[in-house]
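1. sequence plus predicted model, see below.
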Amino acid sequence: MTLFKTALNAFCILSLAIISFSSNANPPKEIFWEDLIPKGHVQIDTQAQANHEGSDQNWVQPDLDAPVVKELNGQSVSLPGFVVPLEGDSEVITEFLLVPYFGACIHVPPPPPNQLVHVTIKGGVPIESLYDAIVVTGIITTETWSGELAQVGYKMKAVGVAPFEL
């Protein structure tokens, strides 16, 4: 890892901590993927249905009408996941999909829209490996977004990205 990337990672983590403590008396709400599914909604398990044989049906996004949790709209949250880059360069990305498992939207059919978050981060953030889980902190909204890879049920303006640690 270059010295620049190390310094930028440290800056992002420090900025996240400062923003969390100084601008909010309450830290961001830690949420997980099941929190993005309304209580009582029976979710389709796309991972169980996936195969890697390349059939056209395998790449169709299921359950496009999957409902979102409206109470999350406008909340400051932290959500772990994996990155599917959309915009950026070799140093930083400024726009990406946050997905619940590695390979979602790339190697298997996309999850339902309520299991995808379209993330933008001003100034961008370095992502060293798409295989590594991260935690994104920011303001989540229940706005939809559509791109070539999938239809998305949530958007987030990120203020910080950090490595996911158990």
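-> Good, I have the coordinates. Residues are numbered from 1 along each chain as shown.

2. going forward, measure contacts between C-alpha atoms and count neighbours the same way
-> Noted.

3. and the helices in this protein?
-> Using DSSP state H, the helices found in the chain span residues 3-22, 46-49.

4. here comes the other one, which I'd like you to weigh against the first:
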Amino acid sequence: MTLAARFAFAAACALALAVAGCERGSGGAPSEAPLEISWPDLLPESERETLAAMRAGQAGQSELREYSASAREHQAGSFRVVEALDGRYVRMPGFLLPLDVAQRGQAREFLLLPYHGACVHYPAPPPNQIVYVTSQEPIRFDGLWDPVWIEGVIEIQRMSTELAESAYAMEVSAVEPYAP
């Protein structure tokens, strides 16, 4: 095989892998074990420090102003994200808030939220603490505020709903009741 033929073959293989969705390397294949993450993992380091300062009542005025700048009056926070998570197959806990109820107790669109009552009884969390979740098949939910584990490929994608904005999105591949 000539050098030109080898190069053409290698280029064709690389293109085929990219078209098949394999260009993300170790990050996205559902056949891999998911990376287990928690809510702080969705925040860049600078956001973690600001949230900790706000909770401790030690944030300066400029930090508070910057952190609370948002497109929605009721939703404080930012769209800053962790780029390294983009395209990763992850597993994370949270609470599903259905956005479209196809049938009673089933939906295909949800917000995955870090705490019970977010967006309904309490203000929306920051956009970088909300994951917009979709499913090809309706997901059955018995209790609206029952915690779950969710698996899927997480993407950095701004989404806007009537309840809140999110900085992440996910096509779900598995949902199961939460068990520590």
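-> The structure has been received and is ready for your questions. Quick caveat: nothing in here was measured; it's all calculated off a predicted structure.

5. one step back: columns distance to Ala133 of structure 1 and mean neighbour count on top of the helices of structure 1, output as TSV?
-> Shown next, in TSV, are the helices of structure 1 (distance: least, C-alpha to C-alpha, whole Å; neighbours: other C-alpha atoms under 10 Å):
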stretch	distance to Ala133 of structure 1	mean neighbour count
helix 3-22	14	14
helix 46-49	17	12
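
6. out of the ones you listed, which is closest to Gly40 of structure 1?
-> helix 46-49 (18.1 Å; C-alpha to C-alpha).

7. still on that earlier bit, now distance to Pro163 of structure 1 too, for the helices of structure 1, in TSV please.
-> As requested, these are exported to TSV (distance: least, C-alpha to C-alpha, whole Å):
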stretch	distance to Pro163 of structure 1
helix 3-22	9
helix 46-49	24
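
8. of all these, which one comes closest to Leu97 of structure 1?
-> Nearest to Leu97 of structure 1, of the helices of structure 1 and by C-alpha to C-alpha, is helix 46-49 at 16.8 Å.

9. give me the distance from that closest one to the chain's centre.
-> 19 Å (C-alpha atoms, centre = their mean, to the nearest Å).

10. what comes into contact with that helix?
-> Contact partners of helix 46-49 of structure 1, identified using C-alpha atoms under 8 Å, 6 or more residues apart in numbering, comprise 62, 108-112.

11. rewinding a little: out of the helices of structure 1, which is closest to Trp33 of structure 1?
-> helix 46-49 (13.6 Å).

12. nearest residue to the middle of structure 1?
-> What sits nearest the mean C-alpha location of structure 1, by C-alpha atoms, centre = their mean, is Leu98, with 1.9 Å.

13. and that one, what pairs with it in structure 2?
-> Alignment note: Leu98 of structure 1 maps to Leu112 in structure 2; criterion TM-score structural alignment.

14. go through structure 1 and flag its longest strand.
-> When every strand of structure 1 is counted residue by residue (DSSP state E), the longest turns out to be strand 75-88.

15. pretty sure the residue nearest to the centre of structure 1 is touching Phe82, no?
-> Yes. Using C-alpha atoms under 8 Å, Leu98 of structure 1 is in contact with Phe82, at 5.5 Å.

16. residues in structure 1 aligned with the lengthiest helix in structure 2?
-> Across structure 2, the longest stretch assigned as helix under DSSP H is helix 3-19. With TM-score structural alignment applied, helix 3-19 of structure 2 matches no range in structure 1.

17. run through the neighbouring helices and strands of that helix.
-> When contacts are defined as 3 or more C-alpha pairs under 8 Å, 6 or more residues apart in numbering; DSSP states H and E, helix 3-19 of structure 2 sits against none of the other helices and strands.

18. buried sites along it?
-> Neighbour counts over helix 3-19 of structure 2 (16 or more other C-alpha atoms under 10 Å) mark no residue as buried.

19. what's the answer for stretch 150-162 of structure 2, then?
-> For stretch 150-162 of structure 2, burial by neighbour count (16+ other C-alpha under 10 Å) applies to 150-157.

20. quick one, what contacts the closest residue to Lys29 of structure 1 other than its chain neighbours?
-> Closest residue to Lys29 of structure 1 apart from its sequence neighbours, by C-alpha to C-alpha, 6 or more residues apart in numbering: Val77 at 4.5 Å. Counting by C-alpha under 8 Å, 6+ apart, Val77 of structure 1 touches 28-31, 137-140.
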